[in-house]
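Peer 1: All I have is the shape, not the residue letters:
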């Protein structure tokens, strides 16, 4: 397995992209990059600075402050994955809330935000041996990736997963609110002008509505091995 490849995993929110990407990276000894976390970090920054809330979005101020946004990943041995740091501060837990989820797709639709983060993502994957998940990895970030996957599942299945995840974390959430958030994010992600969420022509679709995590990993690992053996 000396021939390292780039694995691009795209798909809707809460399709388990990050889970399988982490599994693959660990199994292959590759670098894992959670691009969704990068957009969440920018959304969290915008919220913390009063640029976005229920009453509106001051897009101009966010764009003006983008040069002050520094996102990095630091591997946590105890957890077995890299956590997200915003300007040197660990924000891994803070960016995973439903509040951040409400604004992340709006912030991610800003071209200047996408341009800044795509540049960083391309830099992170320039030496291959990377598993990256997000919304535009196979179409924009790495259009030449050797393996492109597109993850999908019904909105209800995804909302149920996200709801369980948040409840386990101790967040007080209502299922219908989570479902509404999933549907709204789907709409914004697929309708934005800049790099909308679409399946790349050469991506392999994986519908995991009825797959366990083990079954999903097995299906995807087979696709990886086929690609590596080409």
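Peer 2: Looks like it came in fine. Keep in mind it's a predicted model, so treat the numbers as computed, not measured. Residues are numbered from 1 along each chain as shown.
Peer 1: From here on, just use CA atoms for contacts and neighbour counts.
Peer 2: OK.
Peer 1: Contacts only, for residue 141.
Peer 2: Under the criterion of Cα atoms under 8 Å, 6 or more residues apart in numbering, the contact list for residue 141 reads 118, 121, 122.
Peer 1: Equivalent analysis for residue 130, please.
Peer 2: Contacts for residue 130 were tallied using Cα under 8 Å, 6+ apart; they are 5, 6, 7, 25, 30, 31, 32, 33.
Peer 1: what does residue 10 give?
Peer 2: Contact analysis of residue 10 by Cα under 8 Å, 6+ apart lists 17, 133-138, 148-151, 197, 199.
Peer 1: got another, please set it beside the one above:
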């Protein structure tokens, strides 16, 4: 049986999509693309240019002209990939509070999504790939060979994201992470363009209380059956 060439991995913020997707890609020699990185790069460029998150036209131009490169990170860096924006390493800046504050609004604009859609599809067509995002199975790769939707309770997702934040700021409040995720969930599910939803033909995996290896094994079992 031929293994799936394209794997779409969707789910809400903080569910572990990037961690699972990167490990899955590494274990099976797939290309890994966290499509959220592209929207974060547009958001960071917007912050630096002083653009409003509601300015869809200007943001779509930023997305069209985006000079971004995604490569391997050094193992000791703690990051899954290294992101260059106009040649500058912005890997850490993409997770800044300023970017977190606007990335959902920026990614909700149909004009921005349209500019980045073709780039994502071209990457997937060129290589056996694992693509991670919020509309991969519904919009970016509706014909993906395998679609997986990861979910977890808001408490579980907040705990995971808070643990990440504490590594950089030991005083970062749990309540702020919870509020951020609740806000992002609302924006992601209620936006008019490509809202977060479960693809009808996706495998739904609740990761609450599960470790990474357990989730990987569950996906790999589905890969063998695909």
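Peer 2: Right, received. Where do you want to start? What you see is a predicted model, and the numbers here were worked out from it, not measured in a lab.
Peer 1: Surely residue 98 of structure 2 is within a strand?
Peer 2: No. Going by DSSP: H, G, I helix; E, B strand; the rest coil, the assignment for residue 98 of structure 2 is helix, not a strand.
Peer 1: Spatially nearest residue to it (excluding sequence neighbours)?
Peer 2: Spatial nearest neighbour of residue 98 of structure 2, chain neighbours left out: residue 47 (7.3 Å); criterion: Cα to Cα, 6 or more residues apart in numbering.
Peer 1: name the element the counterpart of that neighbour in structure 1 belongs to?
Peer 2: In the superposition onto structure 1, residue 47 of structure 2 corresponds to residue 47 when matched by TM-score structural alignment. Taking DSSP states H and E as the definition, residue 47 of structure 1 sits inside helix 35-48.
Peer 1: for that helix, packing partners?
Peer 2: For helix 35-48 of structure 1, the helices and strands in contact under the criterion 3 or more Cα pairs under 8 Å, 6 or more residues apart in numbering; DSSP states H and E are strand 81-86, helix 98-108, helix 111-124, strand 130-134.
Peer 1: what's the most buried one of these?
Peer 2: strand 130-134 (a mean of 27; mean count of other Cα atoms under 10 Å).
Peer 1: any idea of the angle that strand forms with helix 35-48?
Peer 2: Taking axes from the mean of the first three to the mean of the last three Cα atoms, to 10 degrees, strand 130-134 of structure 1 and helix 35-48 form an angle of 50 degrees between their directions.
Peer 1: Could you check the angle strand 130-134 of structure 1 makes with helix 111-124?
Peer 2: In this structure, strand 130-134 of structure 1 runs at an angle of 160 degrees to helix 111-124, with the same axes, to 10 degrees as the basis.
Peer 1: nearest to residue 171 of structure 1, of the helices and strands packed on helix 35-48 of structure 1?
Peer 2: Residue 171 of structure 1 sits nearest to helix 98-108 of all those, at 8.6 Å, using Cα to Cα.
Peer 1: Superposed on structure 2, what's the mean shift for the closest one?
Peer 2: On superposition with structure 2, the average gap between helix 98-108 of structure 1 and its aligned counterparts reaches 1.2 Å (mean Cα distance after the TM-score superposition for structure 1).
Peer 1: Nearest residue to the residue nearest to the spatial centre of structure 1 in space, please, no chain neighbours.
Peer 2: Centrality entry for structure 1: nearest residue to the mean C-alpha point is residue 36, 2.7 Å, by Cα atoms, centre = their mean. Spatial nearest neighbour of residue 36 of structure 1, excluding adjacent residues (Cα to Cα, 6+ apart): residue 134 at 5.5 Å.
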